[in-house]
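coords please:
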Amino acid sequence: MRRLLVATLATALTLAGTGAAAQAHRQAAPAPGAPGIGDSYYPDYGNSGYDVSHYDIRLRYTPSTDKLTGTTTILATATTDLSRLNLDFVLDVSSIQVNNRPATFAREGDHELVVTPARTVAKGGALTIVVQYSGVPSSKVAAGYTAWIRTPDGAAAVGEPEIAWWWYPSNDHPSDKATFDVSVSVPDGVEAISNGVQPRPPVRETLGYTRWSWRSLKPQATYLTFLTVGQYDITTDTTADGSTVYNAYSQLLPQDFRDAAQASVERTAEITDWESTVFGPFPFEARGGVVTPPGTLGFALENQTRPNYSSGFFRRGSNPYVIAHENAHQWFGDSVSVESWQNIWLNEGFASYAEWLWSEKNDEGTAQEIFDYLYATYPDDAAVWTTAPADPGVAELFGDAVYDRGAMTLHQLRLAVGDDAFFAIIRTWVAQHKYGNATTAQFTALAEQVSGKDLDALFQAWLYSPSKPVLASSLARTLNVPAAPKSLAKISETHELLNGR
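You can find the predicted model right below:
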């Protein structure tokens, strides 16, 4: 009887264990990644379920027809047991392979490409995704517009927050950075310029095409990866720290624009060397800039290692302020990127304050004088005051509150903690989050940690309140409008174009 009871108990335990195992198996069954990475402003941008480590983008582009064909290979790791994944992309896809097996795919919405591998991929498993595609990028509309810009002699794939969709498939969100190889074949006599360094010189191919190759050695956000095609004059140099300097000027620039542009962009190494003394060592392997043809690009963008500039920044002469602004982004936005788009002031406020510091360095107006002028001249009901920089909303993502009030916030922080603590905060911020992502909450916590001060009231007034902060009486300078510092004309002109006005 005892033996029978023991056997019965063992059978029951075995069955119970089998049931538990089956339940655990059911709970761990592979699931599809979501068609969004969780950004509160852009819920369907980026994708969950995998983390990209590298993009290999191989293209052929014909400017006369705007025809682009390509193969992009994506190296990634599954972050969950993955049965399906999404890519952000709008061109026409002919085939997709996942881990060397054909995958099925379908369109969903205006930019989602839903991919089902032949076999599920276990959490931590490697993903090699190969996408072959073609199309006319300028004919594709997503998010209500076409980000791909045709120029008289080529094209510019330059934009924020969307641009990758029109030329390579990706996990399109700043929180998933990767390294890049970009290789582009274009007609002879046409240049194809991208980020980073050239692992080899341009190579002549058959049928009148030349292949240009570029490599980004540090983690890079998708929107900071650019492609500019056209006829460009190129200058190169090497800095004292070994960085490659590569500048390009459209051959379509009128001579006066060209002279002013070159007088500005050729100072990139000088300006970034100075910024390195303020923010910490330059974070990337290359520097430079690209000036596009007149009437094509209506803004500047801080593409990693090589910003692109509208020729409009130089219509009234040289403009080192836009060079200081865009290259400050190499630290603030490119190396330290936003965790979500809500935190965009961490990019633009810092880059704008870099202009103030450049003005101060060159005796064209102190940061305090610039602050006083802006504080006094913005009307009380202006969007700069009615928008909270820490949560500007999509409509004001690139508005005055993000740029000017963001810079004003930093100046108030500087006054509150003193120069030594302020610049220690900035350098520590850059060092702690190098090549990663960060949030406003992390910055404000760091500021309090380094300074040893309670800064809640300051940040609440300047970052979170949708109203004009009240200055302490000892700081108020609003009875009379102060004279504009000499730098204000260039800074204002720069910001008008940066904001697309």
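
C-alpha only now, for contacts and for neighbours.
Noted.

in this protein, which residue is most central in space?
In the chain, the centroid-proximal residue (Cα atoms, centre = their mean) is Leu224; its distance is 4.3 Å.

who's in contact with it?
Val158, Glu160, Glu302, Asn303, Gln304, Asp334 (Cα atoms under 8 Å, 6 or more residues apart in numbering).

the first one reaches Glu302, doesn't it?
No. With contact defined as Cα atoms under 8 Å, Val158 does not reach Glu302; the gap is 9.5 Å.

for stretch 104-116, buried residues please.
Using 16 or more other Cα atoms under 10 Å as the test for burial, stretch 104-116 gives Phe105, Arg107, His111, Glu112, Leu113, Val114, Val115, Thr116.

now that stretch: how far from the chain's centre is it?
24 Å (Cα atoms, centre = their mean, to the nearest Å).

quick one: end-to-end distance for that stretch.
5 Å (Cα to Cα, to the nearest Å).

what's next to that stretch, contact-wise?
Against stretch 104-116 from outside (Cα under 8 Å, 6+ apart): 35, 83-90, 96, 103, 117-118, 141-143, 165.

can we see that at 10 Å?
32-36, 44-47, 82-98, 102-103, 117-118, 129, 140-144, 165-166, 169-170 (Cα atoms under 10 Å, 6 or more residues apart in numbering).

now show me the structure for the sequence below, then we'll compare the two:
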Amino acid sequence: MRSRTRAGAGVLAAGVASVLLATTASAAPEPGAPGAGDPYYPNAGNGGTDVLHYDIRLSYQPETDLLSGTTTLLLTATQDLSRFDLDFALKASSVLVNNRPAQFTNSDGNGELVVTPAEALAKGQTATVVVKYSDTPSTEQVDGLNGWKHGDFGALGVDEPQSAQWWFPSNDHPTDKATFDVSIEAPDGLSAITNGSLVRTTKSRAGWTRWNWRSTHPQATYLTSFIVGKYDVRQSTTPEGKPFITAYGTDLGDSRGAAEASVERTPEINAFLASQFGPYPFEAEGGVVTSGISFSLENQTRPTYGLKNFTSGANTTLIAHENAHQWYGDNVSLGRWSDIWLNEGFASYAEWLWSEHEGEGTVAELAQYTYDSNAADADLWKVVPADPGADNQFDSAVYDRGALTLQALRTTVGDDAFFTILKDWQVEKAGKDGRIQEFIALAEKVSGKPLHELFQTWLYTAGKPAAGPNGAAAARTAHAAAAKPKSWDQIQANHRLLATEHRH
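So this is what the prediction gives:
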């Protein structure tokens, strides 16, 4: 017995030793992945890190397009890391990790700054990463593209799905949100605008002024804006007491009045949207109108609007669209870029809600007119909103057919369940990201109805659905007396600009 016991103990000890060796081997630090695993944009985001906060301190001279400064990232390692990537198109001059010089390789056109710390990072370890740089963003490309805008208007770091990498190193994917402090020094007479609350402006040195901003809620990197140029900046508060900051380029010309008549109504519009979606999710509100872009983007707390959107007059449906994104896209971000319907379909539906509120066509009328105006062979039905592909990510189908999907859902489950679903999505996913299948599961849970066939028809299948968004009987009734809703042309114009002007 003893001899067998000793033999068994030896076998057990050998087994334990091999397990320990295997554990030790598997725990060896490894490089983080160069992307977050998004099929549309394989290099977007990074593996192995979770960024908690960005402190960005920059100086920018529009005349030369020279951007200089330091970004400090506070991050946590999500695996044992021998090295990690940051998404960054500019040339870094030095990198510190936990106060020690790190080796690094600058982007070679792929947008990846590869950092090898002096000591590997253990899973769960926090790290302070300091990146210093000085470069001209307009000269740097990623995969043959440049998302930086530079011209007589100044400069804009505003675009979708990526823009951050042309002005700060980051984990550039919506699944890694963080808080931000952004400090931008610009020549006197220019404004430097970004997200959140304006903490202070100071005279930094002769001929220069520094603008310091803070965003206290989780924020995706592509929603973080860089805007420097000649702007008239207005500061006030909303009726709820939140900072309300708007800015208008001094070169807006005859459209300045229309822009102000739209953007200055933001608190009113957000109050209405809050009645539909739940409380406004952030600490500040506002908007910026610029001649530097044609499209508009839902930058968190302060959307950026292209001047072209106001050349025909006031455009409050656009304000409703971009601010609806504060809920759908900003507070709850998409989990993958193929989930873009969760952003654009909902914001487009908000335009219909606002139009009804303004007496310019009910949601049912706008939905029915959109459905009837697109024949069975129309382009609207050729792209599948649930997975449009990177090349069609901003196709009008994602906007218009996406909104039709929500109206079909509302028709099926009823108003009470529909608006409960919209609000519960905000509560369950606040500050996080979500996937389409998760939204469908929530809709079935709240409504108590099987909805697979509905979503399969409207979101996942090419071709015009046989029944309209208001149901078959309602479709015939609405079609018989259909008149084009007053806001329909403006909404379609908005969507054409939104769908065609992004980088991808």
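
which member of the contacts of Leu224 of structure 1 is positioned nearest Val136 of structure 1?
Among the contacts of Leu224 of structure 1, Val158 lies closest to Val136 of structure 1 (Cα to Cα), at 16.0 Å.

what's the local residue count around the closest residue to the closest one other than its chain neighbours?
Nearest residue to Val158 of structure 1 in three dimensions, chain neighbours excluded: Phe226, at 5.4 Å (Cα to Cα, 6 or more residues apart in numbering). Using other Cα atoms under 10 Å, the number of residues around Phe226 of structure 1 comes to 24.

so how far is Ser213 of structure 1 from Phe226 of structure 1?
13 Å.

before we move on, the earlier item: of the buried residues of stretch 104-116 of structure 1, just say which sits nearest to Arg477 of structure 1.
Distances from Arg477 of structure 1 to these, taken by Cα to Cα, are shortest for His111, at 49.8 Å.

any idea what the closest one aligns with in structure 2?
The alignment partner of His111 of structure 1 in structure 2, by TM-score structural alignment, is Gly111.

how far away is the closest residue to its match other than its chain neighbours from Lys149 of structure 2?
Excluding the flanking residues, the one nearest Gly111 of structure 2 by Cα to Cα, 6+ apart is Ala89, at 4.6 Å. Shown here: Ala89 of structure 2 relative to Lys149 of structure 2, a distance of 14 Å by Cα to Cα.

who has more neighbours out of the two?
Taking neighbours as other Cα under 10 Å, Ala89 of structure 2 and Lys149 compare with Ala89 leading, 28 against 20.

pretty sure Gln251 of structure 1 contacts Thr292?
Yes. Between Gln251 of structure 1 and Thr292 there is a contact at 8.9 Å, judged by Cα atoms under 10 Å.

which neighbours do these two share?
By Cα under 10 Å, 6+ apart, the residues touching both Gln251 of structure 1 and Thr292 are Gly230, Gln231, Tyr232.

was I right to think the second one contacts Val290?
No. With contacts counted by Cα under 10 Å, Gln231 of structure 1 stays clear of Val290, the gap being 11.5 Å.

okay, those two: which has more neighbours?
Val290 (26 against 20).

which SS state does that one fall under?
strand (DSSP: H, G, I helix; E, B strand; the rest coil).

one more: Gly189 of structure 2?
Once three-state DSSP is applied, Gly189 of structure 2 turns out coil.

likewise Pro199 of structure 1?
coil.

on that earlier part again, return the residue of structure 2 aligned against the residue nearest to the centre of structure 1.
Using TM-score structural alignment, Leu224 of structure 1 sits opposite Leu223 in structure 2.
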